[in-house]
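In: Model the following, please.
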Amino acid sequence: MPLLWLFLIVLAIAATAFVLSRSRVLAMSGQDRRTLHSLPNYYGSNAAMKSAIPALLVLVIWLLAQPFYVNNAVSGMIPDSAIADSSSRGLVLAEVRRAADGLDLAVARGEMSEDEARNLRTDFTDVTTRLENAGAIVTSQITQPILRAAQRFRVMNTIGSQIMAVVVLLIALAGAFWAFRETDPVFRARNTVEQGIRALLIAAASIAILTTLGIVLSLVFNTIEFFRLYPASEFFFGTNWAPSFSGRGGASDLGILPLLWGTFYISIVALIVAVPIGLFAAIYLSEYASPRVRAFAKPMLEVLAGIPTIVYGLFALLTVGPLLVEVFGDDGLGWMQSGTAVMTAGLVMGIMLIPFVSSLSDDIINAVPQSMRDGSYGLGATQSETIRQVVLPAALPGIVGAILLAASRAIGETMIVVLGAGAAARLSLNPFEAMTTVTAKIVSQLTGDSDFASPEALVAFALGMTLFVITLGLNIFALYIVRKYREQYE
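Out: Take a look at the predicted model:
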């Protein structure tokens, strides 16, 4: 049964349970709602929740658990002799899944019958040809172990989906029957429904925490696997980044220092551009601009934050880079050889960060009480003196926190540095040379058909974990600064 149909059937059962339970309680009360503990809709909602929520919860858990069970069962069918030296079990399982999808496609298009797909025993070159004729994607010739594993994969998924549909529908019907039986005028349906809604809200609030936990755990486990294959000392203190996908990591230099230097260098250039402009814009909007100008200028400034970063990257590649080459290149000062450089990415990233700095700083400056400004004016200070000596010192902790948050945003940027900074991992002070960052190398290391069990692929998780720790530290430091030095005003 298609998943959409199963979902709609569960919703239909819940809707039917709602109507029946509501009608039952009204009939039992003789249409006199005053004899009911709760409103009739609460009785219907109780029946709908007890029929739909447990069934959908089982459906989600089943969909998450079935792939793990099937993959483990199919993986045991593949002997070690069927795995080439240049491959891994993960790549073979990917080929098994592609072959299974090809068999499904061949059956759907009439290239072979369902019985033939389950019991196919023929020349394996012919199998590959027939799957390709059906439009399936097959990256290599199908061997006997792969074909048998693909057939087993299809059978287990089909049986699992059928059992899942039966179990989910039985749970939905059982929940509806249970709620229908307990429907009674004295039943505290409102309390039950409110408790269920509270549990749903808690579950929704927990999704973000669980997602973060899952991301961190995936980074941690793959990082540990990487350090089993590559020395941690060479990774953290190495000054050369030269991955080689020809072997199992023996010919690769995976030192992170050039990548960290490029990341921090570009971020510093971006902050040099964004902080003065953003801070001055915030001061103007909060202290000098009229309400009419502010109502127009602030939304226009914040439009920059809604532009996709790939657009900024194209702007750096096609506009800012050639402009800098014209000024600082061979025809100008002779400092810059190509449009991809630290300065290119830093300038464009700084433009992108202006809304972060200006909007946060503007809100922080506006939070300074007007009475402090009035007191300064009463002592004879001018408006500029009031801003320098009263407003900015009072708002300084928040402004520092905004700058640190913008710095963490700059460190995690990808598309601008991919298109504007180049791909060279080097330690240099020249801002007109091409460099790369941690995020750019994470993209490049996970792109292609490399063995996922190799250090060259697993290093992306070590890079991601390092970047995660750095940005987390910056965010914690920003919150510490804001909380420690902020002023409380009435």
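In: CA atoms for contacts and neighbours, from now on please.
Out: Noted.
In: gap between residue 214 and residue 462?
Out: Per C-alpha to C-alpha, to the nearest Å, residue 214 is found 16 Å from residue 462.
In: More neighbours: which of those two?
Out: residue 462 (25 against 12; other C-alpha atoms under 10 Å).
In: which residues does the more buried one contact?
Out: 219, 222-223, 226 (C-alpha atoms under 8 Å, 6 or more residues apart in numbering).
In: Kindly recompute the last result at 7 Å.
Out: Applying C-alpha atoms under 7 Å, 6 or more residues apart in numbering to residue 462 gives the contacts residue 223.
In: That one - that's part of a helix, no?
Out: Yes - when DSSP: H, G, I helix; E, B strand; the rest coil is applied, residue 462 is found to be in a helix.
In: how close does it sit to residue 267?
Out: Spatial separation of residue 462 from residue 267 under the definition C-alpha to C-alpha is 21 Å.
In: One more, please, to line up against the first structure:
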Amino acid sequence: MSATGGTTPSPTGSPGPLGRARTRYGENAVRVVLVAAALVSVATTVGIVVSLVPPTVEFFEAVSPVEFFTGTEWAPLFEPAAYGVLPLVGATLLITLIAVVVAIPLGLGAALYLSEYAHARTRGVFKPVLEVLAGVPTVVYGFFALRFVTPALQAYLPPGLQPDIFNALAAGLVMGVMIVPTVASLSEDAMAAVPGGLRDGAYALGSSTRLVAVRVVVPAALSGIVASFVLAVSRAIGETMIVAIASGNKPALSLNPLDAMQTMTGFIAQAGSGDLPTGSLDYKTIFAVGALLFLITLVMNVISARLVRRYREVYE
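Out: Below is the predicted model of the structure:
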């Protein structure tokens, strides 16, 4: 109470603790915008599921799921038709594996350099240049794989190891380069979030920069690093233009990366750009393969969330 017996105004201008707070229209507007943004992402996911499920169910009413998931021949657009999806899945996983083998060492090494070794000015130059790779259209990467990487492999590999004009190796190598910025940028952000006190304590004990980076920073930022790996793998699995241009359109169940192959996304791009009658069984194969691709990506995201929660480090 004030000397005159009135209520002392609060610093925010409200009448006091028992008074009615002033309505904050700006906060309410921001809350509405953020909720709308969250609902858009949820609605998009629901819309994808709704668009995939009915044609997929109709497809499996005509084709046995056992044949689809265990068959080794994929020829839905020919006579006699074959609906074994394993060649598409195998090609997708093989090209993704090649991309991961390229991207994870390069991306993690770049992140360690930018986070622990590079000066601030060097980091300010290198990181934007590295992230420019993420903005290059994937069709450019596809033609780069077809017109540069494949001829280089044909020129430098021994005669018995000559790749086809369309091959999984060139597509995987270039796809690995494409996802390097994803691994490097997200991993570097996770490492930069590690408290400086951990580094200072390790240096005070006489540790070298290498030991601090490997034994302190990487374990502390492991959840973010794992998340960057899973995100990069998810992007590699869902990539379309590179594999459509460089790996070919030949469904083949093979472990030889020098052969031409067709991935799930490559088939979707090929069939979706053709003249398939809407509602036909051939048309529904697009949705069946798309649903499988969506399921694989969903499982990877669930695994990623579990790994992030398991290895998350919380600091005060």
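In: could you show me where the helices are in the stretch 151-300 of structure 2, in order?
Out: For the stretch 151-300 of structure 2, the helices defined by DSSP state H, counting those that start in this stretch cover 168-192, 196-204, 209-211, 218-220, 222-238, 241-246, 264-272, 281-311.
In: could you give me the residues in structure 2 that the helix or strand harbouring residue 132 of structure 1 aligns onto?
Out: Secondary-structure element containing residue 132 of structure 1, defined by DSSP states H and E: helix 124-133. Across structure 2, nothing matches helix 124-133 of structure 1 (TM-score structural alignment).
In: Show me what that helix is packed against.
Out: Helices and strands touching helix 124-133 of structure 1, by 3 or more C-alpha pairs under 7 Å, 6 or more residues apart in numbering; DSSP states H and E, are helix 89-108.
In: what does the helix it packs on correspond to over in structure 2?
Out: Counting by TM-score structural alignment, helix 89-108 of structure 1 corresponds to no residue in structure 2.
In: Let me know the angle separating that helix from helix 124-133.
Out: With axes from the mean of the first three to the mean of the last three C-alpha atoms, to 10 degrees defining the directions, helix 89-108 of structure 1 sits at 70 degrees from helix 124-133.
In: Can you point out the buried residues in helix 89-108 of structure 1?
Out: Judged by neighbour count using 16 or more other C-alpha atoms under 10 Å, the buried positions of helix 89-108 of structure 1 are 89, 91-93, 95-107.
In: cool, stretch 211-219 of structure 1 as well?
Out: Buried-residue list, stretch 211-219 of structure 1, by 16+ other C-alpha under 10 Å: residue 219.
In: That one maps to which residues in structure 2?
Out: By TM-score structural alignment, stretch 211-219 of structure 1 lines up with residues 44-52 in structure 2.
In: mean shift of the matching stretch relative to structure 1?
Out: Taken over the aligned residues, the distance from stretch 44-52 of structure 2 to structure 1 averages 1.1 Å (mean C-alpha distance after the TM-score superposition for structure 1).
In: That stretch: how far from the chain's middle?
Out: Chain-centre distance of stretch 44-52 of structure 2: 19 Å, with C-alpha atoms, centre = their mean, to the nearest Å.
In: returning to that earlier point: I'd like to know which of the helices of the stretch 151-300 of structure 2 lies nearest to residue 32 of structure 2.
Out: helix 281-311 (26.8 Å; C-alpha to C-alpha).
In: what stretch of structure 1 does that closest one fall on?
Out: Across structure 1, the stretch matching helix 281-311 of structure 2 (TM-score structural alignment) is residues 455-485.
In: check the fit of the matching stretch onto structure 2 and give the mean distance.
Out: Looks like 1.0 Å for stretch 455-485 of structure 1 (mean C-alpha distance after the TM-score superposition for structure 1).
In: Give me the buried positions along that stretch.
Out: 455-468, 471, 474-475, 478-479, 481-482.
In: and if you look at stretch 438-449 of structure 1?
Out: 438-442, 445-446.
In: With stretch 110-123 of structure 2 instead?
Out: Buried residues in stretch 110-123 of structure 2, counted by 16+ other C-alpha under 10 Å: 110-116.
In: okay if I get those residues as a markdown table plus distance to residue 223 of structure 2?
Out: A markdown table is the format used below for the buried residues of stretch 110-123 of structure 2 (distance: C-alpha to C-alpha, whole Å):
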| residue | distance to residue 223 of structure 2 |
| --- | --- |
| 110 | 18 |
| 111 | 14 |
| 112 | 15 |
| 113 | 19 |
| 114 | 18 |
| 115 | 16 |
| 116 | 18 |
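In: And the strands in the stretch 51-200 of structure 2?
Out: Counting by DSSP state E, counting those that start in this stretch, the stretch 51-200 of structure 2 has strands at residues 74-75, 82-83.
In: Output the residue interval of structure 1 matched by the first one.
Out: Just to be clear, that refers to strand 74-75 of structure 2. The alignment of strand 74-75 of structure 2 onto structure 1 (TM-score structural alignment) spans residues 241-242.
In: what's the matching stretch in contact with?
Out: Counting by C-alpha under 7 Å, 6+ apart, residues outside stretch 241-242 of structure 1 touching it are 252-256, 258, 425.
In: Shouldn't residue 489 of structure 1 be within a strand?
Out: No - with three-state DSSP as the criterion, residue 489 of structure 1 is coil rather than part of a strand.
In: ok, and the closest non-adjacent residue to it?
Out: residue 369 (7.0 Å; C-alpha to C-alpha, 6 or more residues apart in numbering).
In: again, but for residue 100 of structure 1
Out: residue 150 (4.7 Å).
In: Point out the other elements, helices or strands, that the helix or strand hosting that neighbour touches.
Out: For residue 150 of structure 1, the element it lies in under DSSP H and E is helix 144-182. With contacts taken as 3+ C-alpha pairs under 7 Å, 6+ apart, helix 144-182 of structure 1 sits against helix 3-28, helix 40-75, helix 89-108.
In: Just put these in JSON lines and tack on distance to residue 190 of structure 1.
Out: Shown next, in JSON lines, are those (distance: least, C-alpha to C-alpha, whole Å):
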{"stretch": "helix 3-28", "distance to residue 190 of structure 1": "13"}
{"stretch": "helix 40-75", "distance to residue 190 of structure 1": "5"}
{"stretch": "helix 89-108", "distance to residue 190 of structure 1": "48"}
